[in-house]
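>>> Build me a model from this:
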Amino acid sequence: MNFKKNLVLLIVLIKSGMLLAQNGTLKGKVTDKVTNEELVGAAIVIEGTTTGTITNFMGEYEMPPLERGTYTIRVQYISYESQIIEGIKISAGETTTLDFQLGTAEMDLEEVKVVAKANRESENLLLLEQKNAVMAVQSIGAQELSRKGVGDAEGAVTKMSGVSKQEGVKNVFVRGLGDRTIATTLNGFPVPSEDPRYKNIALDMFQSDIIQSVGVEKVFTSNKTGDVGGAIIDVSTKILQTDNELTINASGGANSQSVNDNFIKVDGVNRLGFANIYDGPSGGKLPTSYNFENKIDPSKAAYVGNQSYTVSAGKQFEINNNPLSVFVSGSFNQSLTQQDGSQRNMINDGTIYKDIDFEKFDINTNHMLMANTHYRWGDGNNVSYNLLAIHTNSQFFAELEGYDNEALQSGAERDSLLLHRQQINDNLLLVNQLYGNFKLNEKWEMKAGVAINTVKSFEPDRRINFLYLNDGQYQTYTRKGMNQRFFSDLNSSDINSRLTFKYKLNDHYNQLSNLSFGYTNRLTKDTFNGIQYEQRLQNTETIFFNSKENVSFDYIYNSDRFDAGQIHLERIHSFYDVQKYVHSVFANGMYQLNSNLYLMGGLGVDYVDILVDYAGEVAEDGSLNGRRTNRLEKLFFLPSANLKYDVNETNSLRFGVSRTYTMPQSRELSPFEYIGITFKERGNENLIPATNNNLDVKWDNYLSAGEIISVGAFYKLIQDPISRYSSNNAGGFLLYENVGDVAVASGVEFELRKNLFNKMNGDASINNKLSFGLNASYIYTNVKLHVSPSSQPTEANSQLEGAAPVIINSDLSYTYKKANRSVTGAVVFNYFSDRIYSIGYDGMPSLWEKGIPTLDFVLSGKLNKHLGISAKCNNVLNPEFQYYRDMPSGDRVEIENYKKGMTISLGLNYSF
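Presented below is the predicted three-dimensional model:
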């Protein structure tokens, strides 16, 4: 019996071998006809069949085994002419090589380059750029933003390895390092912050409608800014992708916690999201009237939901037979959210002196206008002009009720208070960029550009009002600081320019070797004014309200009472002025040592000059109380070296070392006190810069087009690290200090992008793909804390502020395309572990932010060539955000907790 089975098996194997021997192999490469660049993801099919394949990262393909015979082969790629070759003979047991060179429809050099630049929105092409780069880079393009339902640049970078967002803090943390260690650029030029509390502009100001790609550089070179320790985040704005474009997008949605008929909004912002900007009542330093333009009491409004509208248009012209593209985009976005939660505070022994519940209503509005022109001529010459105007308005009303002994100063547990806090932030960013690339001759290239940016940021009429609850009645409370109105404005001017030259060196390989050198500068000035009006009742009886619904602060504080001498109004004016000048020169070189080995090295020199002028109070006679000036001048020498070794066609190793620095932020250098809804902060003019020594190692395995396995490790030795800390200081302020001599940040990062299946029919009109993505990081940070005569750390060592040890981002997406119809669905998951918000001093335990998971569902599709639809469901799990302190006894004290709700949106887009 066994003999018969073995005989049958032998016959089957012999026949299979005979059949395989009759098959042949067809393989080759697909490149751009003009630039000779590999085309990733080009479709190669046998005409009239469903047999086919696509090119990998090297532009190479290999067809499944083909029976001997003669075939007609078709290759096609988006924006390129299809090519058909007949009479391709396949011989048994032999390999046939067939290469293709594709051109655009008009076969024009400039046309090809424009298409190549536009395609930087593609996931595959961005991954190809990552593969070819000597240093490790990471980018996310418009295609991936759409697939994952990302709405802005902030959401984009939080999908990358080692990047997380800290709730309640603008901007992001990269490898455990926060705002002061990050540099944000727009098209390669620095942009100023719109908020006096932060170094970097809020990334959520850049809506996905204007983003071509977002790049994150976590490895540094001498030709980039030296004031960076975590990452350089560069937002590239969209350019025209076709000869003509006209697209309209509209979407609407709602937040699960906000859908009610009692949504509350503050007075002073119109329906379109523009604030009433003014600086308080007339009378100058000593107000002579109570003519505030906004009411104190908020109003109830019908919930209108979230809404977003975008119009984009562009056209390409010919000037002297050279292409000029013009692209314009404008958008309006508005979202409403509601939060319910609680706040507590404590002294270092765990005694709770504040325990209140709150309800908060937020309305956020964004207006954007972007325009760019791009002109090309000759071989490698181009010039671009970008204009970007972004207006954002955020407003919130918060009602807090409960026990706060610090505010009441009564010591009686029965005493509680009712607090209304209303805040408006209105920001306008204007960006003008003019830059170009010029090929001087076959060896020399020049890049030159200038950017002029301005920011106007207003906080007009922040209103804080207290009532005292006693025996079931709400009554007026006249302690100083309990009822105030605050006005502030920040004016920032920012001019930066660059001039660089590159000289091509001869090598025996790909002619990529070069030397470069140049000069860049950044000249900024931040002028901040804050005016606080203290209002206290005097010469009047206590005013009572029987219920919270009847409370009216406009009834208490008004012009009639002021004129009758029942209100004392005190004006307190503080300001700071920060001038920062950075001049940088660099020399950098890259040389290809052999066919697989690339070396890049250089030296940058930065001269930094910062002047801080601060006054805690401008007195009635104009004199400055508590005025301080501080100047910081420093010269930084910043060497860097990067090595890339291509093990083979799909595997690369990278190694990088560099030195950078971290300057304190303008607000951290100014002893200005900022009163937030949960925390209060104060700067420190004695801060000094931190120095970062960076080491990076990375291995990449490029599996195929759009697929990668990557493992990286990093180590940072930070001298004089800067951090926020909390102690038992009067007023409970969070402070800033160089908290140690040395800090360490190290970790490993993993990334996987894999197509679980990717099927295409014969003419490439049908595509069926399921993709999985995962990036994860483990980050270790440690700093041995300083001990000083005035303050002692609660623990000897600490993690760095904002450093989450574990970060996970994952997505599973499915795409089906057939001709002009398509559908894409994605499930996106993110998680970060617990991390320190503020380091503890003087017996006060460190303040921690609880790690949370988030889950989003995204669905989009094209019904035909013109009409598309989308649906998103964000924050499906609706986790609880929480801040806490762990006591030595093992007890955990929750400082703040709330939920944000789930958001659902539906959208339509139409392309003409």
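>>> all contacts plus neighbour counts: C-alpha atoms, from now on.
Noted.
>>> what about D563, neighbour count?
12 (other CA atoms under 10 Å).
>>> For the closest residue to it other than its chain neighbours, give me its contacts.
In this structure, D563 finds its nearest non-sequential neighbour in S289, 7.5 Å apart by CA to CA, 6 or more residues apart in numbering. Shown in contact with S289 (CA atoms under 8 Å, 6 or more residues apart in numbering): P281, S282, G283, S559, F562, D563.
>>> Centroid-nearest residue for this structure?
E154 (2.7 Å; CA atoms, centre = their mean).
>>> roughly how far apart are it and L429?
17 Å (CA to CA, to the nearest Å).
>>> what do you get for S384?
S384 is 20 Å from L429, by CA to CA.
>>> more crowded one of the two?
L429 (22 against 17).
>>> Checking that one next. Helix, strand or coil?
strand (DSSP: H, G, I helix; E, B strand; the rest coil).
>>> Same check on L19?
L19 - assigned by three-state DSSP - is helix.
>>> which strands and helices sit next to the helix or strand harbouring A116?
Following DSSP states H and E, one finds A116 within helix 109-118. For helix 109-118, the packing partners by 3 or more CA pairs under 8 Å, 6 or more residues apart in numbering; DSSP states H and E come out as strand 322-346.
>>> one more time with 6 Å
The helices and strands touching helix 109-118, judged by 3 or more CA pairs under 6 Å, 6 or more residues apart in numbering; DSSP states H and E, number zero.
>>> buried set for that helix?
E110, E111, V112, V114, V115, A116 (16 or more other CA atoms under 10 Å).
>>> ok so, going back, doesn't L203 make contact with the residue nearest to the centre of the chain?
Yes: counting by CA atoms under 6 Å, E154 does reach L203; the two are 4.7 Å apart.
>>> What about E649, how many residues nearby?
Neighbours of E649 (other CA under 10 Å): 12.
>>> Now do the nearest residue to it once chain neighbours are set aside against L599, distance only.
In space, and not counting its chain neighbours, E649 is closest to M58: 7.6 Å by CA to CA, 6+ apart. Distance of M58 to L599, computed by CA to CA: 21 Å.
>>> Likewise for L66?
In terms of CA to CA, L66 sits 43 Å off from L599.
>>> ditto for G616
Taking CA to CA, one finds G616 at 52 Å from L599.
>>> neighbours around the residue nearest to E649, how many?
M58: 21 neighbours (other CA under 10 Å).
>>> where does it land in three-state SS?
Going by three-state DSSP: M58 is coil.
>>> and what of V8?
helix.
>>> burial count for it?
Neighbour number of V8 under other CA under 10 Å is 12.
>>> ok so, going back, what strand or helix carries the residue nearest to the centre of the chain?
helix 153-157.
>>> if we look at that helix, which residues are touching it?
L203, D204, F206 (CA atoms under 6 Å, 6 or more residues apart in numbering).
>>> Please generate a structure for the following sequence too, so the two can be compared:
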Amino acid sequence: MKLKFLLFTLLLSSFCFAQKATVSGLILDKEYDNEPLAFANVMLKGTSQGTSTDENGKYSLSVSAGNYTLVVGFLGYKTVEIPFTVKANEKKVINYTLETEGVMLEDIVLTATVTQESVKALLQEQQKSVEIKQSIGAEEISNKGISDVAAAVTKTTGITKQEGSGSIYVRGLGDRYNSTTMNGLPLPSNNPSRKNINLEIFSTDIVEYIGIDKTYNYKNYGDFAGANIDIVSKNYKGDGSLEVGTGMGANSNAVQQNKFFLQDGPSFLGFSNEPIPNDPLSGYNFSTSWDKQASTPVNSSFYIRGGDSYSFGDYSKISFFLNASFDNGYTYKEGVRRGSVNVQGLAIKNLNRKAYEYQTNSNAMANINYRINENHNIRINSMLINSATQKHEEFNGIIDANGSAQNGGGFIRRSTFDKTYLLVNQLLGDHKFGERTKFDWGLSYNTLTNVIPDRMQNTIVPFLYDDPSSRLVASDVNPSDNQRYYQEMTDDEIAGNFNLSYKFGKSENGDYKGKLIAGYSARYKEINFDATQINLAVTRSNFASQPTVDLNNLDGYFNQANLDANFFSLKTFRGDITNANALTPQNFNGQQIISAGFGAIEYQFTPKLYVIGAFRSEFIIQDIDYDTSLKQGKNKFDTMEYLPSLSAKYELNEKQNLKLAASKTYTLPQFKERAPFLYEEVGQSYFGNPFLYNSTDYNFDLKWEYFPKGGEVISLTGFGKYIQNPINEVTVASATNDISWVNSGEKAVGIGAELEIRKDIFSFEGSNDKKTNISSGLNVSYLHTNQDLDSEKVKKETNGLGVAFTNSNSRLTGASDLLVNADVSLNKSFSADQSLTATLSGAYFSDRIYALGVTGKGDLVDSDVIALDFILKFRLNKNLGFGLSAKNLTDPTIERKQNIQNVVVDSYKKGRNFSFSMKYSF
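Model (predicted):
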């Protein structure tokens, strides 16, 4: 009986299998001499069944017998529909050669598609583009285990990240020279002293790819000299899916501490916002404790994401993508912190630092795409981010070599909770009117709130300043030595882009050789910054009777009883409760309006030569008014900028291009750089310069690129920058070594070269979907910069600000001479649903200047760093996957020196990070 049943089953299976048929073929690219077209989309119309061509242009679909329409398309190419009939067990072959919709000139702002997540598709896009561009997609981000956008962009040529922040340096040019957009629309900054938003707060879960334009694109705003980073959010297409994932990990430094300390108040999820107490000057009304709280330093993460799409009618389709995630992390740093280093090399402040940090990031995104028909498409994108950092720092040692704790024994504790809430709303559309005219547009409204609620700082010193063994008391040197600080910054921005293009010059074969583009973009930004600092000023006249302070029980001193006893008083910089304006916060308010029009001509002069000539003009208004402890007043300026640009591509052959780009741009100062507000850190203070003005930038690039095969590239780029009136961070000539920003000289020049190699080392394809591939990547960037420094120019332009530069010329601040990124990856498929990926990646950047030195003092220089990461991912089946990561394996010492005096002013190790993750797809 069992044998009969087995035979029946085999016969039934054979019958069912025989009813299946196969349709396969080869898709070619007419514009590239009928070369195979990789990653073209091949779908069966009216169904969810489809695939993409491989790197050799081949595709294959298994279908049942019947009548179908094959839909073949690719970004920038004419979509074709091919009706066909297939019989049971038949092997149908359908080949086709796709043509472009017009000229082979790509639009600069790309429309996201599923295939643009892969390395091969992005490299193919780079090859076809006239502009010099670079991208990193979701595939590469996943393989390298990258969790945030800041880390992702540093894997590309010529880009590094500033330690301790999400700010990036592009070819040695820092935050002020770069710009950040999402889907082509601007994003606000979450830090009042920064132009760009911290890229670390963007989880790579929401990214389809990140476009990096290191040459100027006329559709972007002209405040540019380094790069524009465009985060392209996921645009879901395909069948419905749902994926959940979780992970846990630890930092080697954090777990070695007997106790991990944080301040009282902030929550685990990072959504806290402790308000200023009612009547904070009338009594001791603070509800949170000064005493530190113990925590368990285990990192964790969780995400859920999914999407679906629905077709109706012949061409209409609606799709959506949803993502929600939360992750946190603990780190511990220990090292030296020195400040006010004089010409003789003596550090007035000489402290040992312990820093406990806890970070959270919550992210939610909803993306809806509605394809009305083949000519009209609307997209809505909304994203909510809540990012928080909690830092508890303790400093021990010499607070003032000429004053308090001059032989050691001093203690400073500073606990800071910094939270950013960002809401991004975007509406985008693209429309085609006939075969010649296309209209693209985008609108955005972004609102951001950054708060530092209830920052706590204590300064405790020996009662006898020169005797570290004497009893400890609260410092009476400065009213702000013990303080509570509350800060809030809001940034609201409305922006819009509108772009109309028209093709002309139709050739004999039906293609268009040229395109005219006209457009308009505008952005309106309002910034409001408020800060209130309540000083617990120790009473100097009562210093002799001050009670002893227990470092483990600061609440035992800072309380209502000691306030009543007049051991300390409550006041702001404006005064105590007797001053009606005492609680009026320090503030600055800014308004920025940019209105821009642009036009361009794209033309194919020969079968190999493509040129884009463009011109953009911008009218800029930047107003700021301020009322701070340093100054009260207003500062306004407006300017008109005229920005020509040129891009050209010459195809040496079907695999090699020569590209050129030249442009004029500008660099605006930021609001906090112009606001005379004093921001104090332990060992370093900053204040703004209201006399700052914009720089003018001239940019030139020449690039050769070679694409041996799909997924491989070898390129060499030479580039140059000429900057008039560059803005630099500078150490002001003062006893406290404060840092400000100035137009430091007449000009700065930067020249350099970049090399990128991405190559397969070994590739093998066996039977039953068994594949093995080993690939490697290397990118190297060398940069030489030089700028003249003119103290008299600065003094004249700033009404006497003292910046007696130590040197008459210097490198640009933030500029590393040498940047190197390298990686090697193993991708092995054991079956269609089981695979393993392992990636080892390393990075290096050489010394770079943090701030310029004055009055014989050396520059503050960040020392070189080598980092190494290892990522392992294993997909057990089509549903379940696991991951292991080990990051910062070299654990280098992060160090900042004052170079002439050769004094280390900041030093620590970040520790190694280890994590385990798991995901399940439904």
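>>> picking up where we left off before, residue in structure 2 matching the residue nearest to the centre of structure 1?
Taking TM-score structural alignment, the alignment pairs E154 of structure 1 with A150 from structure 2.
>>> and what of N728 of structure 1?
Checking TM-score structural alignment: N728 of structure 1 goes with A733.
>>> Am I right that that match is in a helix?
No: under three-state DSSP, A733 of structure 2 sits outside any helix and is assigned coil.
>>> That one and T806 touch, don't they?
No: at 10.3 Å, A733 of structure 2 and T806 do not qualify as touching, with contact defined as CA under 6 Å.
>>> distance of the residue nearest to D563 of structure 1 from F487 of structure 1?
Taking CA to CA, one finds S289 of structure 1 at 17 Å from F487 of structure 1.
>>> so which strand or helix has the residue lying closest to L98 of structure 1 once chain neighbours are set aside?
Nearest residue to L98 of structure 1, sequence neighbours excluded (CA to CA, 6+ apart): G28, at 4.8 Å. Using DSSP H and E, G28 of structure 1 sits in strand 23-32.
>>> and the residue nearest to T69 of structure 2 when sequence neighbours are not counted, which of the three is it?
The shortest distance from T69 of structure 2 to any non-neighbouring residue, by CA to CA, 6+ apart, is to P83 (4.1 Å). Using three-state DSSP, the structure places P83 of structure 2 in strand.
>>> Tell me how many other residues crowd P83 of structure 2.
Count around P83 of structure 2 with other CA under 10 Å applied: 11.
>>> Please look at it and V72 and confirm they touch.
No: using CA under 6 Å, P83 of structure 2 makes no contact with V72, being 11.3 Å away.
>>> Now do the contacts for the equivalent of Y236 of structure 2 over in structure 1.
Using TM-score structural alignment, the partner of Y236 of structure 2 in structure 1 is L240. By CA under 6 Å, 6+ apart, the contact list for L240 of structure 1 reads F327.
>>> Direction-wise, compare the strand holding G28 of structure 1 with helix 109-118 and give the angle.
100 degrees (axes from the mean of the first three to the mean of the last three CA atoms, to 10 degrees).
>>> tell me which residues in the helix or strand following strand 23-32 of structure 1 are buried?
The first helix or strand that comes after strand 23-32 of structure 1 along the chain, using DSSP H and E, is strand 43-46. Under the neighbour-count criterion of 16+ other CA under 10 Å, strand 43-46 of structure 1 has A43, I44, V45, I46 buried.
>>> how about the strands in the stretch 401-550 of structure 1?
416-439, 444-470, 473-476, 484-504, 514-537, 544-545 (DSSP state E, counting those that start in this stretch).
>>> picking up where we left off before, which of the buried residues of strand 43-46 of structure 1 sits closest to V711 of structure 1?
A43 (29.7 Å; CA to CA).
>>> wouldn't that closest one be in contact with G52 here?
No: look at A43 of structure 1 against G52 with CA under 6 Å: they stay out of range, at 7.2 Å.
>>> Provide the aligned range in structure 2 for stretch 334-343 of structure 1.
Using TM-score structural alignment, stretch 334-343 of structure 1 pairs with 328-337 in structure 2.
>>> The matching stretch: average distance to aligned residues in structure 1?
Here stretch 328-337 of structure 2, set against structure 1 after superposition, deviates by a mean of 0.6 Å using mean CA distance after the TM-score superposition for structure 1.
>>> Show me how far that stretch is from its chain's centre.
22 Å (CA atoms, centre = their mean, to the nearest Å).
>>> same question, stretch 445-459 of structure 2
20 Å.
>>> what does stretch 19-28 of structure 2 give?
Distance, stretch centre to chain centre, for stretch 19-28 of structure 2: 43 Å (CA atoms, centre = their mean).
>>> ok, now stretch 171-186 of structure 1?
That offset, for stretch 171-186 of structure 1, works out to 9 Å (CA atoms, centre = their mean).
>>> so it corresponds to what in structure 2?
Going by TM-score structural alignment, stretch 171-186 of structure 1 lines up with residues 167-182 of structure 2.
>>> Could you do stretch 896-909 of structure 1 as well?
The aligned range for stretch 896-909 of structure 1 is 906-919, by TM-score structural alignment.
>>> List the buried residues in that stretch.
906-908, 910-919.
>>> coming back round to it: tell me which two in the buried residues of strand 43-46 of structure 1 are the farthest apart.
A43 and I46 (10.2 Å).
>>> Tell me where the stretch 101-250 of structure 2 has helices.
For the stretch 101-250 of structure 2, the helices defined by DSSP state H, counting those that start in this stretch occupy 119-128, 138-143, 149-153.
>>> Quick check: which of those helices is nearest to P607 of structure 2?
Across the helices of the stretch 101-250 of structure 2, closest to P607 of structure 2 is helix 119-128 (CA to CA), at 13.1 Å.
>>> residues in structure 1 aligned with the closest one?
Going by TM-score structural alignment: helix 119-128 of structure 2 matches residues 123-132.
>>> Which positions in that stretch come out as buried?
E123, N124, L125, L126, L127, L128, Q130, K131.
>>> Quick check: it compared with structure 2, mean distance?
Counting by mean CA distance after the TM-score superposition for structure 1, stretch 123-132 of structure 1 comes out at 0.6 Å.
>>> Neighbours of A366 of structure 2, how many?
Count around A366 of structure 2 with other CA under 10 Å applied: 21.
>>> Please, where are all the strands along the stretch 201-350 of structure 2?
207-213, 228-233, 241-251, 260-262, 293-295, 299-312, 316-341, 347-373.
>>> would you list these in TSV and tack on distance to V23 of structure 2?
Formatted as TSV, these follow (distance: least, CA to CA, whole Å):
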stretch	distance to V23 of structure 2
strand 207-213	30
strand 228-233	33
strand 241-251	26
strand 260-262	62
strand 293-295	60
strand 299-312	23
strand 316-341	25
strand 347-373	27
